[in-house]
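**Q** The following block contains a protein sequence and its predicted model.
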Amino acid sequence: MDRAMATLAERGVALHAFTTPQRVTPQTQSVVRSSPDLYYALCRYDFGDRAARLAVRMGHWPDYQSLAFFDARTDNFATLRGTGRRIAIRLLPPRSAPEEGAIVSPTTRGVILIRRLAPTAERFAAAAEAGKADACTFEPVSG
């Protein structure tokens, strides 16, 4: 809560008074709100001082699914749609040289989010089964 209070103060929200916030839009919304129609899977990452990259894999799902990357400031810096297909990609630490088929993270820490459309209990169970093909693992950088 201390962190939340500091963040609100930084955004100009007054103490002990109502502050009129900005209208919520995709540009001003800083937190993704959960939907009951979606299955979510999260992977936290922290490159620290490692000479490594993150291998990220999202398994097949026949309906809507996406793979979203959020930095330490909760900014969404990349989103890939994967409806009806698998996605495999590498996530590189900040200041890395670009590589084909890779995304460079703007911060050393962050979160990767998979969303799958699963509006019923049966579809949610199926999405959980599909999630067994998802992976988020460090691989050393050779060289």
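**A** That came through, no problem. Residues are numbered from 1 along each chain as shown.

**Q** alpha carbons only for contacts and neighbour counts from here, please
**A** Noted.

**Q** The residue most central in space within the chain is in what secondary structure piece?
**A** What sits nearest the mean C-alpha location of the chain, by C-alpha atoms, centre = their mean, is residue 112, with 2.9 Å. Using DSSP states H and E, residue 112 sits within strand 109-117.

**Q** Residue 124 too?
**A** Assessed by DSSP H and E, residue 124 sits inside helix 121-130.

**Q** buried ones in that helix?
**A** For helix 121-130, a neighbour-count test (16 or more other C-alpha atoms under 10 Å) marks 123, 124, 127, 128, 130 as buried.

**Q** Could you check the angle the next helix or strand after it makes with strand 109-117?
**A** Reading on from helix 121-130 to the C-terminus, the next helix or strand found by DSSP H and E is strand 135-140. Direction vectors for strand 135-140 and strand 109-117, defined by axes from the mean of the first three to the mean of the last three C-alpha atoms, to 10 degrees, enclose an angle of 150 degrees.

**Q** Below is an additional structure, to be compared with the one above:
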Amino acid sequence: MRRLFGPLAALLVSAVAAHALTLHFAPAVIMDRAMAALAERGVALHAFTRPQRVTPQSQQVVRSSPDLYYALCRYDLGAEGSRLTVMMGAWPDYQSLAFFDAQTDNFATLRGTGRAVSVRLLPPGSTPAAGAIVSPSARGVILIRRLAPDAARFAAAVRAGEADACRLETVSG
């Protein structure tokens, strides 16, 4: 029995270390691949991309809800003095503005049912300011969801999406 203790302990330590490393590094790898896939699909950097209606044929990774309008904006706040101004136009039904960092974490979600929402996204390490959110990473994705359960509501959501904005700004000093 004593001869087995050493190898079993080494195996257990190795398994725990491999598990911990996977949990630590997997989200960044997943987000890097997602950001590259979004870029290949034409999702703009610092601009919301007008979505197509979700169908089983349009799904590549995750089964999105066919009842929702989705608009995406990739962002990169790595340049000195950069920040993002994000605006979500008014919509009478459910809508949300969700922010995801480079680790795939949803670090902020704002609801805007019946009203427009405007917020400034600041780079990591920034001092929080009124009406602003500090991103935990320089890169990430912003997602707008609007309830649009049929073709007519989806068309209306597309029109409402014309008021959406995701603009990079650079401030000096």
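**A** Received, thanks. Since this is a predicted model, take the numbers as computed values, not measurements.

**Q** re earlier: what stretch of the second structure does the helix holding residue 124 of the first structure fall on?
**A** Mapped onto the second structure using TM-score structural alignment, helix 121-130 of the first structure spans residues 151-160.

**Q** what about that stretch, how far off from the first structure?
**A** With mean C-alpha distance after the TM-score superposition for the first structure, stretch 151-160 of the second structure departs from the first structure by a mean of 0.4 Å once superposed.

**Q** Could you check which residue of the first structure pairs with residue 106 of the second structure?
**A** By TM-score structural alignment, residue 106 of the second structure lines up with residue 76.

**Q** Show the contacting residues for the nearest residue to its match once chain neighbours are set aside.
**A** The shortest distance from residue 76 of the first structure to any non-neighbouring residue, by C-alpha to C-alpha, 6 or more residues apart in numbering, is to residue 70 (4.4 Å). Neighbouring residues of residue 70 of the first structure by C-alpha atoms under 8 Å, 6 or more residues apart in numbering: 76, 77, 78, 110, 111, 112, 113.

**Q** Distance to residue 8 of the first structure added to those, as a markdown table?
**A** Below are the contacts of residue 70 of the first structure laid out as a markdown table (distance: C-alpha to C-alpha, whole Å):
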| residue | distance to residue 8 of the first structure |
| --- | --- |
| 76 | 20 |
| 77 | 22 |
| 78 | 25 |
| 110 | 20 |
| 111 | 21 |
| 112 | 24 |
| 113 | 24 |
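
**Q** Closest to residue 2 of the first structure out of those residues?
**A** The closest of the contacts of residue 70 of the first structure to residue 2 of the first structure turns out to be residue 110 (C-alpha to C-alpha; 20.0 Å).

**Q** doesn't residue 75 make contact with that closest one?
**A** No: counting by C-alpha atoms under 8 Å, residue 110 of the first structure does not reach residue 75; the two are 9.2 Å apart.

**Q** Please identify which of those two sits among more neighbours.
**A** Shown here are residue 110 of the first structure and residue 75; by other C-alpha atoms under 10 Å, residue 110 has more neighbours (20 against 15).

**Q** quick check: angle from the longest helix that the second structure contains to strand 139-147?
**A** The residue-count maximum for a helix in the second structure (DSSP state H) belongs to helix 2-40. Per the same axes, to 10 degrees, the angle that helix 2-40 of the second structure makes with strand 139-147 is 70 degrees.

**Q** which strands and helices sit next to helix 2-40 of the second structure?
**A** Secondary-structure packing of helix 2-40 of the second structure (3 or more C-alpha pairs under 8 Å, 6 or more residues apart in numbering; DSSP states H and E): strand 139-147.

**Q** any idea how far the strand it packs on is from the chain center?
**A** Between the centre of strand 139-147 of the second structure and the centre of its chain there are 5 Å (C-alpha atoms, centre = their mean, to the nearest Å).

**Q** Stretch 72-84 of the second structure too?
**A** 13 Å.

**Q** In the first structure, what range does it match?
**A** So stretch 72-84 of the second structure sits over residues 42-54 in the first structure, by TM-score structural alignment.

**Q** Now the matching stretch: buried residues?
**A** For stretch 42-54 of the first structure, burial by neighbour count (16+ other C-alpha under 10 Å) applies to 45, 47, 52, 53, 54.
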